[in-house]
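1. With the input below, show me the fold.
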Amino acid sequence: MDPVRNPYAPGAGQRPPELAGRDRELEQFEVTLERVAAGRPERSMVLSGLRGVGKTVLLNALRGQAVNRVWGTGKVEARPDQSIRLPLAQAVHAAVREVAHRHRDPDRVDGVAGVVKSFAQRTGLPDRRGLRWIPPVDVVATKGRADSGDLELDLIELFSDVGSLARDLSVGVALFVDEMQDIPTAELGALCGAAHEMSQQGAPVLLVGAGLPHLPTVLAASKSYAERLFRYVAVDRLPREMADRAWRVPAAEEGVDFEPGALDLLYEMTDGYPYFVQAYGKVTWDAAVGSPIRSDDVRAGAPEAEAELAVGFFGARFERATPAERDYLTAMADLGADQVPTAEVADHLDRRPQSLSPARDGLIKKGLIYAAERGSVAFTVPHFGTFLRSR
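-> Below is the predicted model of the structure:
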């Protein structure tokens, strides 16, 4: 069929034409926005799950809901071994800019902008290009406010002032943090502490994070009360009904349907993982000659999907690993279970467990595996073990 009309959209963080299976999370967040804007207490939210399940897509969809309610929003993507201070300064500045132009008191706006500027200047950290970022606002930095150098104290003062500005407009401020597990532990604790204080104050400030399955454990390690601070949402693969919806609704808009057998085969190949749903949907559409799409079309397109995933989804990640780390990954795949005890990996490689700690830690830092439970590890990418066994 016409590839120009192909409705499917596999891509990192790219919203699919039909965001199936996430209605409950979207409805819950809509209630959260209303409650916070009305001054009622509500917890912030954390999304966790494997790669390819649509966490970033859902995070962006939640941000879109906040934008539709004319909230101030900003987004951060955390990176390993990088301080969160400068990205947070940029995100808060973006959020203030979204609400400031509607405020009737320019002096009050300038006062808050001065606090944002003092916080940004106090970071003293260059961005990835080696440049020092300062908010492009023509105001004097407010001395003695959000500039102590203590990140938690500075964030509390910054969030308090920014939230107060938003409250004047009966809205709020929401900050969205992707790859949240990569924030250094001390800074993550400071961020949780500031969010906790905002909750106690009833300030209209929300923190929405997304990360790998062990993110709740990382948060609990940074602050003991983090398990009560957030509403945790496990983002998983789509059940059969929702996967069918992700395939059929976009196709129906183009006047195309699927035979039941084709949907059976697609779900068998993808296990309902959203990234795979889009990848296989796209190649199946291109292979089909007409409506309804048949099982033979799915089989015809499958090798192309497998080849693309082998290079872009699986292979690119495997290539990032060092030789020692690749041995560790291959041993995990050979053992075959979803969760693998680290002692069994050591036995399989005929090594002492302590000698494998650098490889394991390097893989965790690169986001290829995570500590599923004490003494065990698991892949962050679905079907990664199957890919490695097929090599």
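
2. CA atoms for contacts and neighbours, from now on please.
-> OK.

3. and Ile293, how far is that from Gly312?
-> 26 Å (Cα to Cα, to the nearest Å).

4. Ignore what I typed, I meant Gly64.
-> To Gly312, Gly64 is 28 Å away according to Cα to Cα.

5. In terms of neighbours, single out the busier of the two.
-> Gly64 (14 against 10; other Cα atoms under 10 Å).

6. buried set for the strand or helix carrying the more buried one?
-> If you go by DSSP states H and E, Gly64 is part of helix 55-68. Using 16 or more other Cα atoms under 10 Å as the test for burial, helix 55-68 gives 55-63, 65-67.

7. Need those residues in a markdown table (columns: distance to Gly193).
-> Shown next, in a markdown table, are those (distance: Cα to Cα, whole Å):
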| residue | distance to Gly193 |
| --- | --- |
| Lys55 | 24 |
| Thr56 | 24 |
| Val57 | 27 |
| Leu58 | 25 |
| Leu59 | 22 |
| Asn60 | 24 |
| Ala61 | 26 |
| Leu62 | 23 |
| Arg63 | 22 |
| Gln65 | 25 |
| Ala66 | 23 |
| Val67 | 25 |
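
8. Now the second one, please; I'll put the structures next to each other:
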Amino acid sequence: MPANNPFRPSFGVSPRVLAGRQDLLQDFDVALDEGPGSPLRSLLVSGPRGMGKTVVLNELEDIARTRGWLVLRLPEGTDMLEELEGSTVPALLAEHDTQAVRRRLTGGGISGLGSVSTDVEDRYPVRQSLTRMLGRLSEVLAVHETGMMFTLDEVQDADPDVVGRFATVYQHLVRDEREVAFAAAGLPVGVDQLLRQGGTTFLRRAERVHLDLLTDEEVAEAARATVTEAGRTLGDEAVGAFGQIVHGYPYLLQLVGYHAWRVDPAREEITARDVHRTRPLVVERMGRLVHAPAVAPLPEGQRSYLRAMAVDDGPSSTREIAERMGVPMQQQNVYRARLIGRELIRATGHGFVDVTLPYLREYLRAQPR
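-> Next up, the predicted model:
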């Protein structure tokens, strides 16, 4: 009897077989060996929605944990530093520092007649600075030859000023050659906005990692490995069908696999027909979970630009887009640059652009004007 469905089409959930990110993970593993100063200990991971940014962040955290490092996920919101300073770090110190609590003798007695009483004095009151507490925590961990890793997901939703203040704290740790690492993930626009913010100069030196689409070979290898490890088979035609529908998109690899598996879970082989049957659901799910959040915040001009592109079945002429919109080429160039910056479209040659994300064109065509 085949195992339960091995595919995991949920955002941020690590798949059973990770496709196409091994080089990055190996480089980070080596960076932890290289010690303080290794450039790959500070990473900024960017990419469109569904490209596997949170999954990569999870895997980086796991690498640190296997070495005995503490992983501190930075809290969301404007009270990030207050939460770290007021509760998270003091709690870690109380747990890991054997000198975190001192007992003061307050009473005595003669053996057999009385007992000795003590008061507990907290060595780390909240009033201590975050920089000082993290420095002490680093000293405690150094005794065990470990360190601490900070992670921040969804950078575009974080307060840039607060992140900038944390970057200053982190910079002090690096300058003192502490065993620390930092990894953040977010949409390209969010990462760019963060790096433009005053106070994040140090983060600009972090290694910028942009997640690209998976190759057809990576899709095929991951699909086949996931299926076979769960006790079923995937023929060559079915593997090819995966590539045709997934388009190198990690989230779709999991989504297609999940629903192809469900067509007939008791059957040993997953067929090409099973895979092709998932396409309508894939188009709907991508539109609702990926394209709608990406398009909704766009100014009307940029949305109009995308609608003008959706008329074409392939790459669009920028001159024809301007004519359809009724705007001069100069204005078209502004919209084009903004959408390329958001990674919703890409240049495909002189005077031509195409959508970047799979099934964005189908989503745009289905929307009422």
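
9. Once they're superposed, tell me the TM-score.
-> With the length set by TM-score structural alignment, normalised by the length of the second structure, the two chains reach a TM-score of 0.73; 337 aligned residues with a Cα RMSD of 4.3 Å.

10. The helix holding Gly64 of the first structure aligns to what range in the second structure?
-> The aligned range for helix 55-68 of the first structure in the second structure is 53-66, by TM-score structural alignment.

11. so how much does the matching stretch differ from the first structure once superposed?
-> For stretch 53-66 of the second structure, the mean deviation from the first structure after alignment is 1.4 Å (mean Cα distance after the TM-score superposition for the first structure).

12. Could you give the separation of that stretch from the chain centroid?
-> 9 Å (Cα atoms, centre = their mean, to the nearest Å).

13. what's in contact with it?
-> Applying Cα atoms under 8 Å, 6 or more residues apart in numbering, the contact partners of stretch 53-66 of the second structure are 11-15, 21, 25, 28-29, 32, 45-47, 70-71, 149, 151, 153, 183-186, 211.

14. one step back: which single one of the buried residues of helix 55-68 of the first structure is nearest to Ala288 of the first structure?
-> Val57 (27.6 Å; Cα to Cα).

15. what's around the equivalent of Phe182 of the second structure over in the first structure, how many residues?
-> Phe182 of the second structure maps onto Leu207 in the first structure when the alignment is built from TM-score structural alignment. When neighbours are counted by other Cα under 10 Å, Leu207 of the first structure registers 19.

16. Pull the contacting residues for Leu207 of the first structure.
-> Contact analysis of Leu207 of the first structure by Cα under 8 Å, 6+ apart lists 44-45, 174-177, 195.

17. repeat for Glu320 of the second structure
-> Glu320 of the second structure touches nothing, counting by Cα under 8 Å, 6+ apart.

18. Report the secondary structure state of His103 of the first structure.
-> coil (DSSP: H, G, I helix; E, B strand; the rest coil).

19. what do we get in the second structure for it?
-> Here His103 of the first structure is matched to Asp97 in the second structure, going by TM-score structural alignment.

20. before we move on, the earlier item: helix or strand: which one has the match of Phe182 of the second structure?
-> Counting by DSSP H and E, the element that carries Leu207 of the first structure is strand 205-211.

21. with the second structure superposed, average distance for that strand?
-> Mean deviation of strand 205-211 of the first structure relative to the second structure after superposition (mean Cα distance after the TM-score superposition for the first structure): 1.4 Å.

22. Could you pull out the buried residues of the following helix or strand past that strand?
-> The helix or strand immediately downstream of strand 205-211 of the first structure is helix 215-222, counting by DSSP H and E. Under the neighbour-count criterion of 16+ other Cα under 10 Å, helix 215-222 of the first structure has 215-216, 218-222 buried.

23. repeat for stretch 276-294 of the second structure
-> Across stretch 276-294 of the second structure, burial judged by 16+ other Cα under 10 Å covers 276, 278-279, 282-283, 286-287, 290-291, 294.

24. so where do the strands sit in the second structure?
-> 42-46, 70-73, 101-105, 118-122, 148-152, 180-186, 207-210, 233-234, 269-270, 316-317, 345-349, 352-355 (DSSP state E).
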